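A.B. asks: no sequence for this one, just the structure:
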């Protein structure tokens, strides 16, 4: 229980970047998450390099982090977007190369479908750049079958 009286919820966030110093951007984003009000950084995966998927530009650097939060899912999403914006994130078109992308993957056991947020993230189960780092920090959340389904997607631990 937090000082706000709200219980902490375990959430998982995917991080990705392919513009500028992507690895540095992800490390800075992790630090920003850990300093954000209502968020406690629990653990983070290693960084991974992957080719763009449904996107263009240089290779991506990706990671997944586990956080404990007293924020609601929409408030957590707004915090993630504020961190993206602070890193210079622009959205000129769908799947454009990006300085930083933070996706809320899971928020406790919640299933959310609203105009602003869908949890679990609707495309997470088909992406090695999400499943491999998620499995590294929370192996019970990703089955071997799910990992096998994305085994053809190249991913390299940095």
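C.D. replies: Ah, there it is. Small disclaimer: the values here were computed from a predicted structure and weren't measured.

A.B. asks: from here on, contacts and neighbour counts on C-alpha atoms
C.D. replies: Noted.

A.B. asks: what about the helices in the chain?
C.D. replies: 22-35, 73-86, 128-137, 144-149 (DSSP state H).

A.B. asks: right, so of the ones you listed, which gets closest to residue 46?
C.D. replies: Closest approach to residue 46 among these (Cα to Cα): helix 128-137, 7.0 Å.

A.B. asks: and that closest one, what other elements does it pack with?
C.D. replies: Under the contact definition 3 or more Cα pairs under 8 Å, 6 or more residues apart in numbering; DSSP states H and E, helix 128-137 sits against strand 48-50, strand 60-69, helix 144-149.

A.B. asks: returning to that earlier point: so for residue 66, which of the helices of the chain sits nearest?
C.D. replies: Nearest to residue 66, of all the helices of the chain, is helix 128-137, at 7.7 Å by Cα to Cα.

A.B. asks: Strand 60-69 and the closest one, what's the angle between them?
C.D. replies: 50 degrees (axes from the mean of the first three to the mean of the last three Cα atoms, to 10 degrees).

A.B. asks: ok, residues contacting helix 128-137?
C.D. replies: 14, 43-48, 50, 62-66, 124-125, 141-142, 146-147, 150-151, 153-155 (Cα atoms under 8 Å, 6 or more residues apart in numbering).

A.B. asks: what about versus this one:
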């Protein structure tokens, strides 16, 4: 799945002062045709207005985590990370990611429940936000190997704002035997 998606769609006019920002989006699914869903979501992200480029990692499989902890009985997740070059504001990008989730049948009835598609905005440039609807960087990203490993695979110099180099975070996570494994 690792590749750059070119866009052939016409682009709306952009403000001359708009500077592209690198955003990190975690993708996950544990229901239905997980691989096809992730592929479709990446295509839909690439078609968003003011998105210039999308690079996506190869998918990784991870155990589902419920409110009670890791579950071997719940369907496993397929996860990937996309690097999105965009001029969209972070709140607008997040809203569009939620719309893509909804179009794929995502419901939010059970916290950490099974999902047809989960799209999390992990980071947006070096923006740090504690707004209720826009927590950046994602508060649990540094605890998730299935976010850090695919991210590092497509960006060897990746940094999680306020937390440090992704390579260091991943090494620390892997060195602890009780590393929490949570879904994106």
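C.D. replies: That came in fine, so what should we check first? Given the structure is predicted, the values throughout are model-derived calculations rather than measurements.

A.B. asks: most tightly surrounded among the helices and strands packed on helix 128-137 of structure 1?
C.D. replies: Mean neighbour count (mean count of other Cα atoms under 10 Å) peaks for strand 60-69 among these, with a mean of 26.

A.B. asks: Going by contacts, tell me the helices and strands next to that strand.
C.D. replies: Applying 3+ Cα pairs under 8 Å, 6+ apart, one finds that strand 60-69 of structure 1 makes contact with strand 9-17, helix 22-35, strand 39-44, strand 48-50, helix 128-137.

A.B. asks: got those as TSV, with distance to residue 88 of structure 1 columns?
C.D. replies: Output for those, formatted as TSV (distance: least, Cα to Cα, whole Å):
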stretch	distance to residue 88 of structure 1
strand 9-17	11
helix 22-35	10
strand 39-44	22
strand 48-50	21
helix 128-137	22
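
A.B. asks: So for residue 104 of structure 1, which of these sits nearest?
C.D. replies: Taking these one by one with Cα to Cα, strand 9-17 is closest: 4.7 Å.

A.B. asks: How about residue 135 of structure 2: what's its closest non-neighbour residue?
C.D. replies: residue 129 (5.2 Å; Cα to Cα, 6 or more residues apart in numbering).

A.B. asks: My guess is the one you found contacts residue 123. True?
C.D. replies: No - counting by Cα atoms under 8 Å, residue 129 of structure 2 does not reach residue 123; the two are 10.0 Å apart.

A.B. asks: Need the residues touching each of those two.
C.D. replies: What both residue 129 of structure 2 and residue 123 touch, as defined by Cα under 8 Å, 6+ apart, is the set 136-137.

A.B. asks: Now do the same contact list for the counterpart of residue 98 of structure 1 in structure 2.
C.D. replies: Using TM-score structural alignment, the partner of residue 98 of structure 1 in structure 2 is residue 115. Going by Cα under 8 Å, 6+ apart, residue 115 of structure 2 touches 28-31, 106-107.

A.B. asks: Look up the closest residue to the most centrally placed residue in structure 2, ignoring the ones flanking it.
C.D. replies: In structure 2, the centroid-proximal residue (Cα atoms, centre = their mean) is residue 26; its distance is 1.3 Å. With sequence-adjacent residues excluded and distances taken as Cα to Cα, 6+ apart, residue 26 of structure 2 is closest to residue 81, at 4.5 Å.

A.B. asks: that older thread, of residue 129 and residue 123 of structure 2, who's got more company?
C.D. replies: residue 123 (25 against 15; other Cα atoms under 10 Å).

A.B. asks: From what I see, that one and residue 137 are in contact.
C.D. replies: Yes - assessed by Cα under 8 Å, residue 123 of structure 2 is found in contact with residue 137 at 4.7 Å.

A.B. asks: Can you report how many residues neighbour the counterpart of residue 101 of structure 2 in structure 1?
C.D. replies: Using TM-score structural alignment, the partner of residue 101 of structure 2 in structure 1 is residue 84. When counting by other Cα under 10 Å, one arrives at 20 neighbours for residue 84 of structure 1.

A.B. asks: okay but residue 84 of structure 1 is in contact with residue 78, surely?
C.D. replies: No - assessed by Cα under 8 Å, residue 84 of structure 1 is found out of contact with residue 78, at 9.7 Å.
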